[in-house]
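[1] missing the sequence, but the structure's below:
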């Protein structure tokens, strides 16, 4: 149980994009571990689990991102930040597979 808790905590630190030095400090404080190899093993396990979860729960992750972006777009429109709202809707279309490539004007020919 303790190992699972440590892996979950390491996943949180990775998701927060904490620097490695700060992760080492937190591991020392929370787990009492200062060995860099041990901390690296926990981080490797955490990353591996994150990838596995993303692959197996891809549709759920897509749905969560779309709902979060919808909320972001709504708040942007309420604040009259229309460029941000359009950007959020564009990413929603990309996640949903409605938009495959960036929309760019054609290159001018010389």
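    Right, received. Where do you want to start? For clarity, every value in this text was computed on a predicted model and none was experimentally measured.
[2] CA atoms for contacts and neighbours, from now on please.
    Noted.
[3] Which neighbouring elements make contact with the helix or strand where residue 59 lies?
    Take DSSP states H and E as the rule and residue 59 turns out to sit in helix 58-78. Contact analysis of helix 58-78 by 3 or more CA pairs under 8 Å, 6 or more residues apart in numbering; DSSP states H and E lists helix 82-96 as its packing neighbours.
[4] this is the other structure I want to compare:
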């Protein structure tokens, strides 16, 4: 389990540069986890968040320059649904909208723990 807690700080601070940098760092880490899962063949990678912070709306972006134009709606947590993505054996159990409290239960079921 890995947490990228600094993304939350970027939302609270409404800092676009900080938020973008942290998302890129997180994206790189997820890429490494997916590569490991491909190599291992028995690893399930689950990516989600406990909440959204800042209400960021991306209006435009330029991949070549790295410029992102957007607005934050708040400095607090929001009720915006967060994505849940999974890759590897058992990934089909982690699709769509799932309450965060259900994720651990699904992991336990896959591991045969009651």
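    That came in fine, so what should we check first? None of these values were measured; they are calculated from a predicted model.
[5] And the TM-score between these chains?
    With the length set by TM-score structural alignment, normalised by the length of the first structure, the two chains reach a TM-score of 0.30; 47 aligned residues with a CA RMSD of 4.0 Å.
[6] So which bits of stretch 23-37 of the second structure are buried?
    Under the neighbour-count criterion of 16 or more other CA atoms under 10 Å, stretch 23-37 of the second structure has 23, 26, 30, 33, 34, 37 buried.
[7] ugh, typo on my part, it should be stretch 40-59 of the first structure
    Buried, per 16+ other CA under 10 Å, within stretch 40-59 of the first structure: 42, 43, 45, 46, 47.
[8] So which of these are in helices?
    42, 43, 45, 46, 47 (DSSP state H).
[9] Export the residues you listed to a markdown table and append columns for distance to residue 21 of the first structure.
    Shown next, in a markdown table, are those (distance: CA to CA, whole Å):
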| residue | distance to residue 21 of the first structure |
| --- | --- |
| 42 | 15 |
| 43 | 13 |
| 45 | 18 |
| 46 | 17 |
| 47 | 17 |
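[10] packing partners for the longest helix belonging to the second structure?
    Secondary structure of the second structure read by DSSP H shows that its longest helix is helix 16-40. For helix 16-40 of the second structure, the contact count by 3+ CA pairs under 8 Å, 6+ apart identifies helix 6-12, strand 45-47, strand 67-71 as packing neighbours.
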